[in-house]
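>>> Predicted model and sequence below, questions to follow.
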Amino acid sequence: MFRGVGTAIVTPFKNGELDLDAYERLVNYQIEGGVSALIVLGTTGEAPTVNDNERERLISKTLEIVGGRIPIVVGAGTNSTEKTLKLVRQAEKLGVDGVLIVTPYYNKPTQEGLYQHYRYISERTSLKIIVYNVPGRTGVNILPETAARIAADLKNVVGIKEANGDIDQIDRTVALTKNARSDFMVWSGNDDRTFYLLCAGGDGVISVASNVAPKHMSDLCSEFFKGNLEKAREIHRKLKPLMKALFLETNPIPVKAALSLMGYVENELRLPLVPASEKTVEHLKGILRESGLL
């Protein structure tokens, strides 16, 4: 579907409404920075607080701005299989390239339940599907063996966003899924694990940091793919303070604060999220200045 960087893009708000002018500026900043895809309405896009009408408007606006230049993937995961399918069908009708489906949260399915969840959806859509494993948010961890079973059986499931911070699991997920199907892709779900996942044989990152630094993140991946390991490692080390700063508070609180400092969006979130503390904002100012982004 894509190699390199897919930006998990924020959803800008202004006075409680979608800010589509700011969104257009931000999307173009991403494309100009060289990202390979956009992931719309994920966790970073505050999807749980965006209603169905707003989803349609935001997806349609993304398609209009991008104009086929890069793939568009829409977050469609919920903890209800039928509701997830409804969101997948909305995305399919609008004409996106794929969907990102998080493992069902709160109700904590078994590994068999996870497999059947993805099987049910994959059999009912022609869209490409990316599995999203983020146990820190969902309370459930999709094991490498289950990911490999999905890769082997469900052909329109094209890859997994792996946000489990366990390096051993990352290594096993890459090895088992690619053994099951050579074209199955693995993206890091944590910016600070991108370099390690690439070294393990992965395909890139679905990134929060690229909202702020699209060229830097794109260069990290492109240098690695060109075989310039030392250059990729150097970029990774330079970006590490920014990557850490963007998770000083719950994502996307810091990234919205950073983008606000850079003039791209209002520093506005929807409850239950609130803007970053003054301490976090001051820290972000310093990091952005050191990185040449402010």
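Structure received.

>>> hey, let's count contacts and neighbours off CA atoms from now on
OK.

>>> how about the strands in the stretch 1-150 of the chain?
Ranges of strands within the stretch 1-150 of the chain are 4-8, 13-14, 17-18, 37-40, 72-75, 98-102, 128-133, based on DSSP state E, counting those that start in this stretch.

>>> Against that first model, consider the following:
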Amino acid sequence: MTIPPLKGIISYPVTSFHTATGEVDLAAQSRLTDDLVAAGSHAVAPLGSTGESAYLREAEWDAVCATTLQTVANRVPTLVGVSHWSTEGTIRRARVAARHGATAIMVLPQVYWKLTQTELEQHYAAVAAATDLPMMLYNNPGTSGVDLLPETVVALARKIPNLTMVKESSGDVARFRAIRELSEGELSVYNGSNPVALEAFRSGAAGWCTAAPCLVPQWALELYAAAKRGDDARADAVLAELLPFLTFIVAHGLPRAIKAGLQLQGRGAGRPRTPLLPLPDQETEELRQMLEHLTGHPLLGGAGPGTAGHTA
């Protein structure tokens, strides 16, 4: 059985923008990244959909990649989302990530036309061949419009040696076990659907890819710790507290919700980039109440004190 290069809580930072100009704010990006490492994240994964990577210019993407990896400074593993509409663009990003010292890369089939099996194989094979980094296939039918079933995932991995990991975000918990069994344990599976985090761990997921640690890191870490040691009562109790928040941030879009939460905590990362818009006032107030409950601290909006949450 393959030993996964990543495990545990894999934290997804948003991409920070200057409020006044809308340009990438690399100083804020570095602070958020450092917060995630200091809070105990087992890995950091920039430039996924949470990081609004599809809306970044290539020079911006490169700068965020470099800044994040430099800030992490090999304290924990890094997983860089290198997806692009074209194979050429994905290869370019993969090489940039490798040059800056990424531990692994993640590839979502980010498409307009639905890809055939042959096109998927050629795309993933070409990206995998561009570096010698381990590669994570990212299945997120809700954002990509392509649903890669376990049989398809395993067939791709058999043809691409460094495709060793799968992030499964369909919300179908049965797929975690199916991928592991079909691949005879050679593929490590990671959960990307926040509401099923505990079920995923119980079904053999090696890690949880989540933006939740941007706002409440200790709750995410405690859920993983309880699941890992088999403390079902504690894991169930933690999930019961955390689930309304997890459901909320997914339902309202991670960049919107996480950036609103950071603003409430006095750790602003700017507005989402259009066409995304900030979280509306009513929903922001709902988020404030959830965060105050989870952290035990009153929040004062942009002028309030920063907080990384408390031990769950």
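Yep, that arrived. Remember, it's a predicted structure, so these values are computed and weren't measured experimentally.

>>> quick one: TM-score?
The TM-score (TM-score structural alignment, normalised by the length of structure 1) is 0.93; 291 aligned residues with a CA RMSD of 1.7 Å.

>>> residues contacting residue 198 of structure 2?
By CA atoms under 8 Å, 6 or more residues apart in numbering, the contact list for residue 198 of structure 2 reads 223-224, 227, 235-236, 239.

>>> Would you point to the one among the strands of the stretch 1-150 of structure 1 that's packed deepest?
strand 4-8 (a mean of 28; mean count of other CA atoms under 10 Å).

>>> who touches it?
By CA under 8 Å, 6+ apart, strand 4-8 of structure 1 touches 30, 35-45, 203-211, 214, 217-218, 221-222.

>>> go on, stretch 188-197 of structure 2?
Outside stretch 188-197 of structure 2, the residues that touch it by CA under 8 Å, 6+ apart are 2, 4, 164-171, 173, 176, 179-180, 200, 204-210, 243, 246-247, 250.

>>> Which residue is the nearest non-sequential neighbour of the residue mapped onto residue 224 of structure 1 from structure 2?
When structure 2 is aligned by TM-score structural alignment, residue 224 of structure 1 is paired with residue 227. What sits nearest to residue 227 of structure 2 in space, not counting adjacent residues and going by CA to CA, 6 or more residues apart in numbering, is residue 235, at 5.8 Å.

>>> what would the strands of the stretch 1-150 of structure 1 look like in TSV with distance to residue 269 of structure 1?
Below are the strands of the stretch 1-150 of structure 1 laid out as TSV (distance: least, CA to CA, whole Å):
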stretch	distance to residue 269 of structure 1
strand 4-8	16
strand 13-14	7
strand 17-18	10
strand 37-40	16
strand 72-75	18
strand 98-102	21
strand 128-133	23
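
>>> Looking at these, which is nearest to residue 142 of structure 1?
strand 128-133 (6.2 Å; CA to CA).

>>> now the closest one and strand 98-102, what's the angle there?
Put simply, strand 128-133 of structure 1 runs at 20 degrees to strand 98-102, going by axes from the mean of the first three to the mean of the last three CA atoms, to 10 degrees.

>>> matching residues in structure 2 for strand 128-133 of structure 1?
Using TM-score structural alignment, the residues of structure 2 aligned to strand 128-133 of structure 1 are 134-139.

>>> and the matching stretch, how far from the chain's centre?
Stretch 134-139 of structure 2 has its C-alpha centroid displaced from the chain centroid by 12 Å (CA atoms, centre = their mean, to the nearest Å).

>>> which residues touch it?
Contacts of stretch 134-139 of structure 2 (CA under 8 Å, 6+ apart): 103-109, 128, 146-148, 153, 162-170.

>>> now what about the helix ranked longest in structure 1, what contacts it?
In structure 1, with assignment by DSSP state H, the single longest helix is helix 229-245. With contacts defined as CA under 8 Å, 6+ apart, helix 229-245 of structure 1 is touched by 191-192, 195, 209, 216, 219-221, 223-224, 254, 280, 283-284, 287-288, 291.

>>> Show me just the buried residues among these.
With burial judged by 16 or more other CA atoms under 10 Å, the buried subset of those is 191-192, 195, 209, 216, 219-221, 223-224, 254, 280, 284, 287-288.

>>> What does residue 80 of structure 2 correspond to in structure 1?
Residue pairing (TM-score structural alignment): residue 80 of structure 2 is matched to residue 74 of structure 1.

>>> ok, its match - contacts?
By CA under 8 Å, 6+ apart, residue 74 of structure 1 lies in contact with 39-42, 59, 91, 96, 98-100.

>>> which of those residues map to contacts in structure 2?
Retained contacts for those in structure 2, judged by both residues aligned by TM-score structural alignment, their matches' CA atoms under 8 Å, are 39-42, 59, 91, 96, 98-100.

>>> how about JSON lines for those, with distance to residue 65 of structure 1 added?
As requested, these are exported to JSON lines (distance: CA to CA, whole Å):
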{"residue": "39", "distance to residue 65 of structure 1": "14"}
{"residue": "40", "distance to residue 65 of structure 1": "13"}
{"residue": "41", "distance to residue 65 of structure 1": "16"}
{"residue": "42", "distance to residue 65 of structure 1": "18"}
{"residue": "59", "distance to residue 65 of structure 1": "10"}
{"residue": "91", "distance to residue 65 of structure 1": "16"}
{"residue": "96", "distance to residue 65 of structure 1": "13"}
{"residue": "98", "distance to residue 65 of structure 1": "17"}
{"residue": "99", "distance to residue 65 of structure 1": "18"}
{"residue": "100", "distance to residue 65 of structure 1": "20"}
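
>>> biggest separation within those, which pair?
Taking CA to CA as the measure, those span a maximum distance of 14.4 Å, between 42 and 96.

>>> I would like the range of structure 2 that aligns with whatever helix or strand comes next after the longest helix of structure 1, please.
Downstream of helix 229-245 of structure 1, the next assigned helix or strand under DSSP states H and E is helix 253-261. Aligned by TM-score structural alignment, helix 253-261 of structure 1 falls on residues 256-264 of structure 2.

>>> Likewise for stretch 51-61 of structure 1?
Mapped onto structure 2 using TM-score structural alignment, stretch 51-61 of structure 1 spans residues 57-67.
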